[in-house]
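Undergrad: Got a sequence here, can you model it:
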Amino acid sequence: MASSIVLRITCMVLISMMVSAPLAHAAISCGSVTGNLVACITYVRNPGSGPVPPACCKGISAINSAAKTTPDRQAVCECLKKAAGAVSSVNPAIIAGLPGKCGVNVPYKISTSTNCKTVK
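TA: Below is the predicted model of the structure:
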């Protein structure tokens, strides 16, 4: 009987801690990230075709501006990391160099080897 009471009290304490804890999750989805980068695919597959399309730079800028918190930046980093690995027959340096070509300062390298957990 006493163990049942202790179990109930423990559960109530844990639930109250979870409810009162701040939510530290990203508000940016991978769908939003990839949707903003669709205009970049043609360029990264054929970088000699001309300058980076303005719509690509606009998408990079929008993603970077939307990532205001550490969880947001880490989530975006993970999405970019997956997207960089999913685009076939592309030089990884082309993808990593896109923000710079667009004049956008992304605080981490866009690469399949980036440790997104260290992004602040």
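Undergrad: CA atoms for contacts and neighbours, from now on please.
TA: Will do.
Undergrad: nearest residue to residue 85 other than its sequence neighbours?
TA: Leaving aside its chain neighbours, residue 85 sits nearest to residue 112 (6.0 Å; criterion: Cα to Cα, 6 or more residues apart in numbering).
Undergrad: do you know how far the one you found is from residue 57?
TA: 20 Å (Cα to Cα, to the nearest Å).
Undergrad: one more to put side by side:
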Amino acid sequence: MKGVVIALLVALAMVHFMAEPARAITCSDVNKALAPCVSYLTGGGAPTSACCDGVRTLKSLSPTTSDRQTACQCAKDAASRNPNIREDAAAALPNKCGVQTDIPISRSTDCSTVS
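TA: Here you go, the predicted model:
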């Protein structure tokens, strides 16, 4: 009986350490992912590979509707704080990076409608 209890405790401990709980995206995550894009968003040209990596990271960090709405609001807030962000560049960013995402980067998006 003692061996069964120990085996059960070991199994529970393994499951506990192997299962990582889901973590909600934060504005810090969004800002960090999009930071390499600022020069593209304000100056034009082509986005850098670091910028596109950030867009891909942003997509991977937001698998749920709630995460995408949060990411949208964070991007919207960041764009509103920087008046030099070009709306056309922001709207084109995911496409220019070849990333299919439902997270718009715009000052005018209603993030509650993001699915």
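Undergrad: ok, back up a step: distance of the alignment partner in structure 2 of the residue nearest to residue 85 of structure 1 from residue 7 of structure 2?
TA: For residue 112 of structure 1, the aligned position in structure 2 is residue 107, judged by TM-score structural alignment. In this view, residue 107 of structure 2 and residue 7 of structure 2 are 55 Å apart by Cα to Cα.
Undergrad: who has more neighbours, those two?
TA: Under the criterion of other Cα atoms under 10 Å, the comparison of residue 107 of structure 2 against residue 7 puts residue 107 first, with 21 against 12.
Undergrad: Going by the alignment, residue 56 of structure 2 corresponds to which residue in structure 1?
TA: Matched to structure 1 by TM-score structural alignment, residue 56 of structure 2 sits across from residue 61.
Undergrad: Repeat that for residue 25 of structure 2.
TA: Aligned partner of residue 25 of structure 2 by TM-score structural alignment: residue 28.
Undergrad: Just list the residues touching the closest residue to residue 33 of structure 2 other than its chain neighbours, thanks.
TA: Closest residue to residue 33 of structure 2 apart from its sequence neighbours, by Cα to Cα, 6+ apart: residue 54 at 4.2 Å. Applying Cα atoms under 8 Å, 6 or more residues apart in numbering to residue 54 of structure 2 gives the contacts 32-37.
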